[in-house]
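Engineer: pasting a predicted model and its sequence here:
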Amino acid sequence: MDCFNHSGVAAVGTCKCCSKGLCSNCATDLTYGLACKNQHESQVEAMNMIIENNAKMYAAAPKNTIIAPVFYLFMGLLFSGFGYFSGGGIVSLPFLMGLGFIVFAVVVFLRNRALFGNGENS
């Protein structure tokens, strides 16, 4: 592949932003990718930062999979208890909402386990 800007000059790589072939004079090495010199450095740096942050978030996700289900379970127990003990029994709206929260907690927990596993590998 030839350099996009200099025909006949071999490209050493491609710009991570625009994918054009670049020779050593036209490329800026940003450690995790090449960029067109004086054109795409900021875009490639932003892309690298996004990828790095996403990797950190994905690595932390298995540890955080229990937070939402515990919250929904707590709210379900709170609503159900209030609905039942306030005299409304099992047909009161708060009790039924609490059951909905509890079911949702189980669904979220199972979905998180399917996506991220047990979180024991971290």
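Structural biologist: Ah, there it is.
Engineer: switch to C-alpha atoms for all contacts and neighbour counts from now on
Structural biologist: Will do.
Engineer: specify the local secondary structure of the residue of the chain positioned farthest from its centre.
Structural biologist: For the chain, the C-alpha lying farthest from the average C-alpha position belongs to G87; by CA atoms, centre = their mean, that distance is 43.8 Å. On the three-state scheme (DSSP: H, G, I helix; E, B strand; the rest coil), G87 is labelled helix.
Engineer: let me see the contact set for S80.
Structural biologist: The contact partners of S80, taken as CA atoms under 8 Å, 6 or more residues apart in numbering, are P94, F95, L96, M97, G98, L99.
Engineer: 7 Å - rerun?
Structural biologist: Shown in contact with S80 (CA atoms under 7 Å, 6 or more residues apart in numbering): P94, F95, L96, G98, L99.
Engineer: check which residues of stretch 6-14 are buried.
Structural biologist: In terms of neighbour count (16 or more other CA atoms under 10 Å), stretch 6-14 has its buried residues at A11, V12, G13, T14.
Engineer: let's bring in a second model and compare:
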Amino acid sequence: MKPFLYITQKNCPVLWMAITASPTTLVFDKEERSLNMKCFNHRDADAVGVCQSCHRGLCVDCYAEVGNLLACRNRCEEDVARWDFIAQKSVTAYSANYKIYLWTSVFLVVVALPFVVVGSFAMLNEPSSGIVALFIGFVFLLFSLVLFRTARKMR
């Protein structure tokens, strides 16, 4: 019986380049008909994960957990710790942006209300100046609505 999959440079050049350029060994299992990743350091052990810094396959003996990520033990832990720190900061910054967008939309409503009120009363006496004030007020309200909707999407 022939193997399920032949990967050669001729029939699949992109996959061939990816496999040969990778520091991890991929082995085709004929019985299970699947590709299994092996550990970079221990070629006989199956990989349980991939280092987030150098992208090498890691077995149980070679990996270290850094936050929510995997890294090569005693090799890439500092790099992955920096990536994890950046990811945690981005979560904090994202929640801060939500609050900023929300409070900015409230501020714009407060700024828009006097323009709308003054513009409405000015329309009674002098329509040209009233239209300008109403227009400015409605522009502020429109920006407030856009920021409020953006803040709700960020939640």
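Structural biologist: Perfect, I can see it now. No experiment lies behind these values; they were computed from the predicted model shown.
Engineer: picking that back up, can you tell me which of the buried residues of stretch 6-14 of structure 1 lies nearest to E52 of structure 1?
Structural biologist: T14 (20.2 Å; CA to CA).
Engineer: and for the counterpart of that closest one in structure 2, nearest residue in space, chain neighbours not counted?
Structural biologist: Mapped onto structure 2 by TM-score structural alignment, T14 of structure 1 lines up with V50. In space, V50 of structure 2 comes closest to G57 once its chain neighbours are excluded; the distance is 4.6 Å by CA to CA, 6 or more residues apart in numbering.
Engineer: just say helix, strand or coil for A71 of structure 2.
Structural biologist: Once three-state DSSP is applied, A71 of structure 2 turns out strand.
Engineer: residues in contact with it?
Structural biologist: With contacts taken as CA under 7 Å, 6+ apart, A71 of structure 2 has the following neighbours: C51, Q52, S53, Y63, A64, E65, E77, V80.
Engineer: what segments of structure 2 are strands?
Structural biologist: Counting by DSSP state E, structure 2 forms strands over residues 26-29, 34-37, 49-50, 57-58, 63-66, 69-72, given from the N-terminal end onward.
Engineer: next, count neighbours for L147 of structure 2.
Structural biologist: 21 (other CA atoms under 10 Å).
Engineer: before we move on, back to that, please pick the buried ones from the contacts of A71 of structure 2.
Structural biologist: Using 16+ other CA under 10 Å as the burial test, the contacts of A71 of structure 2 include C51, Q52, S53, Y63, A64, E77, V80 as buried.
Engineer: where do the helices of structure 1 begin and end?
Structural biologist: 41-60, 67-83, 93-116 (DSSP state H).
Engineer: dump these into TSV; add distance to H6 of structure 1 as well.
Structural biologist: Converted to TSV, those look like this (distance: least, CA to CA, whole Å):
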stretch	distance to H6 of structure 1
helix 41-60	19
helix 67-83	55
helix 93-116	47
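Engineer: what does stretch 9-28 of structure 1 contact?
Structural biologist: Under the contact criterion CA under 7 Å, 6+ apart, stretch 9-28 of structure 1 has outside partners M1, D2, C3, F4, G33, L34, A35, C36, K37, H40, Q43, V44.
Engineer: and the first one, how far from C36 of structure 1?
Structural biologist: So the one you mean is M1 of structure 1. If you measure M1 of structure 1 against C36 of structure 1 using CA to CA, to the nearest Å, the figure is 16 Å.
Engineer: neighbour count winner among these two?
Structural biologist: When M1 of structure 1 is set against C36 and neighbours are counted by other CA under 10 Å, the residue ahead is C36, at 23 against 15.
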